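[1] Predicted model, plus sequence, below.
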Amino acid sequence: MSVIALIFGSIFGFLAIVLGAFGAHLLKKKLNQDQLQSFETGAKYQMYHAIVLLVLGYNLNDTLAIDNYIVYSFIIGVVLFSFSIYGLVISTYKGKKLKFLGPITPLGGLFLTLGWLLLLYKYIVLF
């Protein structure tokens, strides 16, 4: 069991609900359609990976290096991907776009992809 995966899965799930509601209700009238869709994408990916972390938390062994790499790849990926999207959208709305966040989003996507590839590697090669 990976307690870190369970903790972050729970936190990410909670925040995905809160931020998704924030976007759907408070930002809906203030953002254009593209901005709102980007915000929703961040919340969706965050929730998907929250669920993955919860499932993995009960199925991975946190004493194995590969399992820790998988969990940390997903955690880092969510933080960089989803939260950079939130920051970009909100800062654009406020008129002070945080341009440095732009390159962070694909880096987060890379970590998410790495987590999935490590999971595949574990089950094909190591299992």
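    Sure, I can see it. Quantities reported herein were computed from a predicted structural model and do not represent experimental measurements.

[2] contacts and neighbour counts: CA atoms only from here.
    OK.

[3] The strand or helix carrying Leu53: what's the following helix or strand?
    Here Leu53 sits within helix 33-59, counting by DSSP states H and E. Next along the chain after helix 33-59, taking DSSP H and E as the criterion, comes helix 65-93.

[4] ok, back up a step: the inter-axis angle of the helix holding Leu53 versus helix 65-93?
    Helix 33-59 and helix 65-93 are oriented at 160 degrees to each other (axes from the mean of the first three to the mean of the last three C-alpha atoms, to 10 degrees).

[5] buried residues in helix 33-59?
    For helix 33-59, the neighbour count (16 or more other C-alpha atoms under 10 Å) marks 35-47, 49-57 as buried.

[6] Check the offset of it from the chain's centre.
    What separates the centre of helix 33-59 from the centre of its chain is 5 Å, taken as C-alpha atoms, centre = their mean, to the nearest Å.

[7] Counting by contacts, list what that helix packs against.
    If contacts are counted by 3 or more C-alpha pairs under 8 Å, 6 or more residues apart in numbering; DSSP states H and E, helix 33-59 sits against helix 3-21, helix 65-93.

[8] Got another one to weigh against that:
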Amino acid sequence: MAQLAFFLGALGGLLGVAFGAFGAHALRDRFDAYSLSVYETAVQYQFFHSLALLAAGLLLAQFPSSMLLKSSVFLFLLGIVLFSGSLYILSFSGLRWLGAVTPLGGLAFIAGWACLAAAGWQLLGQ
């Protein structure tokens, strides 16, 4: 699981940079200000949480049986899909109802950080 978390974190970072560059160069003149802002938010949150996946992966390599770390990995991935994914689709499609999915991804991010913090308290405080 540590290897998968690290791989997915690195892949998410790679895609975050690629999507950011695509947005800055290809979408700047095609999107209105609102859609571009939504797209940029998706990229930022994807990138930040890809780094969190890398950290969780590194910690899982040291503490492979930690359910809190495994949970944080799952929640960060779920958050990226729900939060960033819904915002990417929203920015391209204009389907505003997708905005209702985005907070679920935000909750997954919050829960992922809570699990990571609890794991740090539990495992690193020993």
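    Noted; the coordinates are in hand. Not measured: the values here are computed from a predicted model.

[9] thinking again about what came up before, deepest in the core, which of the helices and strands packed on helix 33-59 of structure 1 is it.
    Sort the helices and strands packed on helix 33-59 of structure 1 by mean neighbour count, taking mean count of other C-alpha atoms under 10 Å, and helix 65-93 sits at the top with a mean of 21.

[10] Let me know the angle separating that one from helix 3-21.
    On the basis of the same axes, to 10 degrees, helix 65-93 of structure 1 is oriented at 20 degrees to helix 3-21.

[11] Secondary structure element holding the alignment partner in structure 2 of Pro106 of structure 1?
    Aligned by TM-score structural alignment, Pro106 of structure 1 pairs with Pro103 of structure 2. Following DSSP H and E, one finds Pro103 of structure 2 within helix 102-119.

[12] Would you mind getting the average deviation of stretch 6-15 of structure 1 from structure 2?
    Superposed on structure 2, stretch 6-15 of structure 1 shows a mean distance to its aligned partners of 1.0 Å (mean C-alpha distance after the TM-score superposition for structure 1).

[13] With stretch 83-91 of structure 1 instead?
    By mean C-alpha distance after the TM-score superposition for structure 1, the fitted stretch 83-91 of structure 1 averages 0.4 Å away from its aligned residues in structure 2.

[14] Pull up the aligned stretch in structure 2 for that stretch.
    Residue span in structure 2 matched to stretch 83-91 of structure 1, by TM-score structural alignment: 85-93.

[15] picking up where we left off before, if you compare the directions of the helix holding Leu53 of structure 1 and helix 104-121, what angle comes out?
    For helix 33-59 of structure 1 against helix 104-121, the angle by the same axes, to 10 degrees is 30 degrees.

[16] what's the average distance of helix 33-59 of structure 1 to structure 2?
    Helix 33-59 of structure 1 sits 1.1 Å off on average (mean C-alpha distance after the TM-score superposition for structure 1).

[17] how near is Val78 of structure 1 to Tyr86 of structure 1?
    11 Å (C-alpha to C-alpha, to the nearest Å).

[18] How about Glu40 of structure 1?
    9 Å.

[19] again, but for Val3 of structure 1
    27 Å.

[20] cool, Phe8 of structure 1 as well?
    18 Å.

[21] ok, now Val79 of structure 1?
    10 Å.

[22] what sits against the most centrally placed residue in structure 1?
    Structure 1 has Val78 as the residue nearest its centroid, 2.2 Å off, counting by C-alpha atoms, centre = their mean. Val78 of structure 1 makes contact with Tyr45, Gln46, His49, Gly108, Leu112 under the criterion C-alpha atoms under 8 Å, 6 or more residues apart in numbering.
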